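Novice: I'd like to go over a predicted model; first the sequence, then the structure.
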Amino acid sequence: MSKENYTITADVTLMNKDLVVIITGGDVPHLGGIVSYDHKSRMSEKIYFDSHDGRKHKDIFLAERFAERIQDRLPGNLCVTAGVHIDGITQAQIEASFPMTVELAQQVLDWTLEFENEFDEPQYPTHLKNFKFK
């Protein structure tokens, strides 16, 4: 997805019902923040990584926006990382990042839902309740 002279991409891995998304772009892709969503508990957690001068990376806002857009419609858990850095970023480039992220989220959701009839349900043995690991 490209606007305002830069590109944001989403690399996506679907692991049965669970989804891992890596959002990167700009001049220096990196790991700025992580948002995870537990489908069963409906709880989200965030990890903010330190940036320069003791500040936190602002990329977490992209990961949050992406996750919030799709998490309730996914069949499983979600982990979104984001790291987009543009040297000398402008206000217009910052503002463009949000609709780009929303559009990427919709594309990923649409793609994920194409597989909804192919998910496997794990089978758990009931006879291992007192199993001891050695």
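Specialist: Right, received. Where do you want to start?
Novice: alpha carbons only for contacts and neighbour counts from here, please
Specialist: OK.
Novice: now His30: how far from Asp72?
Specialist: Using Cα to Cα, to the nearest Å, His30 is found at 27 Å from Asp72.
Novice: report the longest helix in this structure, please.
Specialist: Ranked by residue count under DSSP state H, the longest helix found in the chain is helix 91-113.
Novice: still on that earlier bit, His30 and Asp72: who's more crowded?
Specialist: His30 (17 against 13; other Cα atoms under 10 Å).
Novice: against Val84, how distant is the more buried one?
Specialist: 7 Å.
Novice: and Asn77, by the same measure?
Specialist: 23 Å.
Novice: secondary structure element holding Val80?
Specialist: strand 78-85 (DSSP states H and E).
Novice: now the angle from that strand to helix 91-113?
Specialist: With axes from the mean of the first three to the mean of the last three Cα atoms, to 10 degrees defining the directions, strand 78-85 sits at 150 degrees from helix 91-113.
Novice: second one coming, line it up with the first:
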Amino acid sequence: MQDNDNTFETSITREGYTMKAILERQSLDVLIQVIGGDVPHYGVVMTVDNTGQTEVIAMPSRPGHVHQEKVLINPVIKAIKPALQNNAIIVSGMHVNDITPAQMRAAVPMAKVLGERLADWLMAHPGHRTEVTFAQ
């Protein structure tokens, strides 16, 4: 695990592959990447606004299919929502070549662990509200 006041990185390895979470904070907002496997990429984006509302965009993965990483983002969001101070953007993409059933079963529990670690870090390292002014 690696962290400072505005960034945090953690990973978990099970069933022969690694999933990683990278968090970066700007003011009270956070950007989180959940990536890993043999081909890390960006396939699904989820936003969570400061009211807790979510939106998801799943990018095309191959003809007739979209990326399915929402199943990895959901346990992360569930874990971090109580710790969020404002908006969050989560980007995820993970591909394990020739994935086995055991590797598939491990993915959601791995994401849950990463979400819990992110939530713990957010609670231990709250952001600080910066005064914002607007032109008149």
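Specialist: Great, that's in hand. Given the structure is predicted, the values throughout are model-derived calculations rather than measurements.
Novice: mind telling me the TM-score for this superposition?
Specialist: TM-score of the superposed chains, computed with TM-score structural alignment, normalised by the length of structure 1, equals 0.85; 125 aligned residues with a Cα RMSD of 1.5 Å.
Novice: give the buried residues for the longest helix of structure 1.
Specialist: For helix 91-113 of structure 1, a neighbour-count test (16 or more other Cα atoms under 10 Å) marks 93, 96-97, 100-102, 104-105, 108-109, 112 as buried.
Novice: please apply the same query to stretch 60-77 of structure 2.
Specialist: 67-70, 72-73, 75-77.
Novice: what span of structure 2 is stretch 52-67 of structure 1 aligned with?
Specialist: Aligned using TM-score structural alignment, stretch 52-67 of structure 1 spans residues 62-77 in structure 2.
Novice: one step back: so which of Asn77 and Val84 of structure 1 has more stuff around it?
Specialist: Taking other Cα under 10 Å, Asn77 of structure 1 and Val84 do not tie; Val84 has more neighbours (24 against 20).
Novice: check contacts around the alignment partner in structure 2 of the more buried one.
Specialist: Matched by TM-score structural alignment, Val84 of structure 1 corresponds to Met94 in structure 2. Contact analysis of Met94 of structure 2 by Cα atoms under 8 Å, 6 or more residues apart in numbering lists 19, 34-42, 69.
Novice: who touches both of His30 and Val84 of structure 1?
Specialist: Joint contacts of His30 of structure 1 and Val84 (Cα under 8 Å, 6+ apart) are Thr24.
Novice: distance of the spatially most central residue of structure 1 relative to Asp18 of structure 1?
Specialist: What sits nearest the mean C-alpha location of structure 1, by Cα atoms, centre = their mean, is Val80, with 1.8 Å. Distance, Val80 of structure 1 to Asp18 of structure 1, using Cα to Cα: 11 Å.
Novice: so Val21 of structure 1 is in contact with Thr13, correct?
Specialist: Yes - assessed by Cα atoms under 8 Å, Val21 of structure 1 is found in contact with Thr13 at 6.5 Å.
Novice: give me the more crowded residue out of these two.
Specialist: Neighbour count, other Cα under 10 Å: between Val21 of structure 1 and Thr13, Val21 has more, with 23 against 13.
Novice: which SSE is the counterpart of that one in structure 2 in?
Specialist: Using TM-score structural alignment as the criterion, Val21 of structure 1 maps onto Ile32 of structure 2. Ile32 of structure 2 is part of strand 29-37, with elements assigned from DSSP H and E.
Novice: equivalent analysis for Glu118 of structure 1, please.
Specialist: Per DSSP H and E, there is no helix or strand for Glu118 of structure 1.
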